[in-house]
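1. Sequence below, structure please.
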Amino acid sequence: MGGSGAESAPQAPRSSYAGAPPYADYVGLDRLLSLQTPRTDEPTEVSFLVASQVMELLFALLKHEWSTARGLLEADEVAEATRVLRRSVRQADVLVASWDLLATLTPAEFAAFREALGEASGFQSHLYRELEFLLGLKRPAALLPYEGVPDVHAELDAVLHAPSLYDAALDVLRRRGLPLPPADPAARLRPHESDPDAERAWAEVYATGTAYPDLRDLGEALTDISERWTRWRERHLAATLRALGNRPGTGGSSGAEWLERTVRLRVFPDLWTMRTSVV
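-> Below you'll find the model as predicted:
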């Protein structure tokens, strides 16, 4: 038998570099850490600031994934699009869990730095708005806060008028011959509601002995995303109630009352309502 039989010792990570270890440069660590600049001496403001920044990074990641998946669906690469969407579900789980960073914030702690926020509010996040548009939650009036930021306004306007992730999924069903009327671009800017034709098409996809297993997998991945989006909004509502009660929210909203309305808006509603009629 060849070899000495001796096992080689585990190799420790390299510990000597001519300059700084390359990891910090790759992740932009110095720039990243320079962004935590609280405006008060209240210790919990750091948690609030970091949680907000973490969510923005996750918004950007989900925007990348869902835009990628939409492009794959437009190219009829359903299996690969579904793989990307399933990956994004794990990322959405992290987004939901990021509310844990604020779960212990009390009304007194929030009040100690709330005035320093001024009119700043998470509702003003343009990345969050882009995610809503990608999911099909489209309201032209949502662009109004960004009129003073031409680049952001133009980017949002483009996403508003482009097909959503769900539009791309329905187009795949059309190309497979499922009973859906031709796409109506104008309808994509109307209120987000269940559509009987889409319900029937998805019910056929999900029917016993389905001839569309890849489309059913796609539907389940989209349903997972819808569920996570609802969970994120529910956690937002809970965090607001813990820190504010029923007082007005930042940015001029009515706070928890407004959030309770948004929680009831389920994305991809056809994928939920059609389940009653699947046989």
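2. From now on I want contacts and neighbour counts done on CA atoms only, so please keep to that.
-> OK.
3. Please tell me how far P248 sits from E257.
-> Per C-alpha to C-alpha, to the nearest Å, P248 is found 9 Å from E257.
4. should've said P269
-> Taken as C-alpha to C-alpha, the span from P269 to E257 is 22 Å.
5. would you list every one of the helices in this protein?
-> In the chain, the helices defined using DSSP state H lie at 22-27, 29-33, 44-74, 78-97, 107-117, 126-135, 150-161, 165-175, 196-206, 213-244, 256-263, 270-273.
6. Turn those into TSV, columns for distance to A142 and mean neighbour count.
-> Converted to TSV, these look like this (distance: least, C-alpha to C-alpha, whole Å; neighbours: other C-alpha atoms under 10 Å):
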stretch	distance to A142	mean neighbour count
helix 22-27	33	10
helix 29-33	29	10
helix 44-74	17	18
helix 78-97	22	19
helix 107-117	21	15
helix 126-135	8	21
helix 150-161	9	15
helix 165-175	19	19
helix 196-206	26	21
helix 213-244	18	19
helix 256-263	14	16
helix 270-273	24	19
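7. JSON lines for those helices, including distance to A141?
-> Shown next, in JSON lines, are those (distance: least, C-alpha to C-alpha, whole Å):
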{"stretch": "helix 22-27", "distance to A141": "36"}
{"stretch": "helix 29-33", "distance to A141": "33"}
{"stretch": "helix 44-74", "distance to A141": "21"}
{"stretch": "helix 78-97", "distance to A141": "26"}
{"stretch": "helix 107-117", "distance to A141": "24"}
{"stretch": "helix 126-135", "distance to A141": "11"}
{"stretch": "helix 150-161", "distance to A141": "11"}
{"stretch": "helix 165-175", "distance to A141": "20"}
{"stretch": "helix 196-206", "distance to A141": "26"}
{"stretch": "helix 213-244", "distance to A141": "20"}
{"stretch": "helix 256-263", "distance to A141": "16"}
{"stretch": "helix 270-273", "distance to A141": "24"}
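8. Please provide the structure for the following sequence as well, for comparison with the first:
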Amino acid sequence: MSDGYDPSSEGAQMSFDGRMSYGDYLGLDRILTAQHPLSTAHDEMLFIIQHQTSELWLKLALHEMNAARDRIGAGELQPAFKMLTRVARIMEQLNSAWDVLRTMTPSEYTDFRESLGESSGFQSHQYRLIEFVAGNRNMAMIRPHEHRPELARILTEEIARPSLYDTVLERLRLAGFDIPARERLDQPHQPNDAARMAWAAIYRDPARYWELYELAEKLVDFEDYFRRWRFNHVTTVERIIGFKRGSGGTSGVNYLRRMLDVVLFPDLWELRTEL
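-> Presented below is the predicted three-dimensional model:
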């Protein structure tokens, strides 16, 4: 019988006294001790980790979206394509997470739901910031964060900036399309005839406008996966709590269904009817 394999015989580091280890680099002590269930229910750990990991993915999505906006503003579209593709894949990852949460039954959720108090995913400032960066802006949605002035400030400052889609439309203007600038950056994007006509021209002649054509499809990819994430959220909530009110006071499933009607880039969807 041979002895067990020793990776150090091939150069693997086995001693980390005074050296940076895997756990040190990733800050795993903080991450893995950040779960504090408030009940004895077995499934509360699932619920906490599901939402904590989702927030980490949302942080990465914001990192990529902000970088993509900067690159698009600088006219560097190729790097932005990679970033927007990554955002779509992050949304795909978030979609898969609902499959794990759906293993929890209504009775299992009931065991710890009271422990949540009035906390709710509705109050996720990162989710709201993703909407604001994309262009779906609603000043009322800052109010749930006013108890944390630093979070309210982040959202307020974002509303003062051109959105990702505003930056994209500026690229179309620079390409020669006559599209009026928005007067109110604190309002959601509404369908714009001039923008829709510009996109239709781009889609009719992709060889001439290849980079703008590809940019449009990257935005549609992102919104496609974002819509799926919203739909899976609705389905998961209905499966677990039915039509009860949300823990944060919303109408629950009815509120989430209403959010399904929100379109981030309406011009890019409406032009398809014209082609």
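9. Indicate which one of the helices of structure 1 is closest to L189 of structure 1.
-> Among those, helix 150-161 comes nearest to L189 of structure 1, with 7.7 Å by C-alpha to C-alpha.
10. okay, the angle between that closest one and helix 44-74?
-> Going by axes from the mean of the first three to the mean of the last three C-alpha atoms, to 10 degrees, helix 150-161 of structure 1 is angled at 50 degrees with respect to helix 44-74.
11. Show me what helix 150-161 of structure 1 packs onto, helices and strands only.
-> helix 126-135 (3 or more C-alpha pairs under 8 Å, 6 or more residues apart in numbering; DSSP states H and E).
12. can you tell me the mean distance of the helix it packs on from structure 2 after alignment?
-> Mean deviation of helix 126-135 of structure 1 from its aligned counterpart in structure 2 after superposition (mean C-alpha distance after the TM-score superposition for structure 1): 0.7 Å.
13. who's in contact with that helix?
-> Residues outside helix 126-135 of structure 1 that contact it (C-alpha atoms under 8 Å, 6 or more residues apart in numbering) are 56, 59-60, 62-63, 66-67, 138, 142, 152, 156, 159-160, 163-166, 267-268.
14. let's go with 7 Å and repeat that
-> Applying C-alpha atoms under 7 Å, 6 or more residues apart in numbering, the contact partners of helix 126-135 of structure 1 are F59, A60, K63, K138, L156, V159, L160, S164, L165, Y166, V267.
15. so can I have a markdown table of the residues you listed showing distance to Q124 of structure 1?
-> Formatted as a markdown table, the contacts of helix 126-135 of structure 1 follow (distance: C-alpha to C-alpha, whole Å):
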| residue | distance to Q124 of structure 1 |
| --- | --- |
| F59 | 13 |
| A60 | 15 |
| K63 | 16 |
| K138 | 15 |
| L156 | 12 |
| V159 | 16 |
| L160 | 16 |
| S164 | 21 |
| L165 | 22 |
| Y166 | 24 |
| V267 | 20 |
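16. Go through the helices of structure 1 and name the closest to A186 of structure 1.
-> helix 150-161 (9.1 Å).
17. how close does the closest one sit to structure 2?
-> Per aligned residue, helix 150-161 of structure 1 averages 1.0 Å (mean C-alpha distance after the TM-score superposition for structure 1).
18. what about S163 of structure 2, neighbour count?
-> Look at S163 of structure 2: counted by other C-alpha atoms under 10 Å, it has 24 neighbours.
19. Who are the contact partners of it?
-> S163 of structure 2 neighbours (C-alpha under 7 Å, 6+ apart): V133, A134, G135.
20. if I look at R190 of structure 1, how far off is P145 of structure 1?
-> For R190 of structure 1, the distance to P145 of structure 1 - C-alpha to C-alpha - is 20 Å.
21. Which residue, other than its chain neighbours, is closest to R257 of structure 2?
-> The shortest distance from R257 of structure 2 to any non-neighbouring residue, by C-alpha to C-alpha, 6 or more residues apart in numbering, is to V234 (6.6 Å).
22. which residue in structure 1 lines up with that neighbour?
-> Under the alignment by TM-score structural alignment, V234 of structure 2 pairs with L237 in structure 1.
23. so its match makes contact with A256?
-> Yes - at 6.0 Å, L237 of structure 1 and A256 qualify as touching, with contact defined as C-alpha atoms under 7 Å.
24. related to what we said a few turns ago, now the contacts of S163 of structure 2 in JSON lines, with distance to M104 of structure 2?
-> Output for those, formatted as JSON lines (distance: C-alpha to C-alpha, whole Å):
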{"residue": "V133", "distance to M104 of structure 2": "32"}
{"residue": "A134", "distance to M104 of structure 2": "32"}
{"residue": "G135", "distance to M104 of structure 2": "34"}
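25. between the residues you listed, which is nearest F177 of structure 2?
-> Using C-alpha to C-alpha, the contacts of S163 of structure 2 come closest to F177 of structure 2 at G135, 20.2 Å.
26. Quick one: residues contacting the closest one.
-> Shown in contact with G135 of structure 2 (C-alpha under 7 Å, 6+ apart): S163, L164, Y165, P188, H189, L264.
27. Look up how far V220 of structure 2 lies from it.
-> As judged by C-alpha to C-alpha, G135 of structure 2 and V220 of structure 2 stand 14 Å apart.
28. cool, A198 of structure 2 as well?
-> From A198 of structure 2 to V220 of structure 2 the distance is 16 Å (C-alpha to C-alpha).
29. now swap in D43 of structure 2 and tell me
-> 36 Å.
30. cool, D111 of structure 2 as well?
-> 40 Å.
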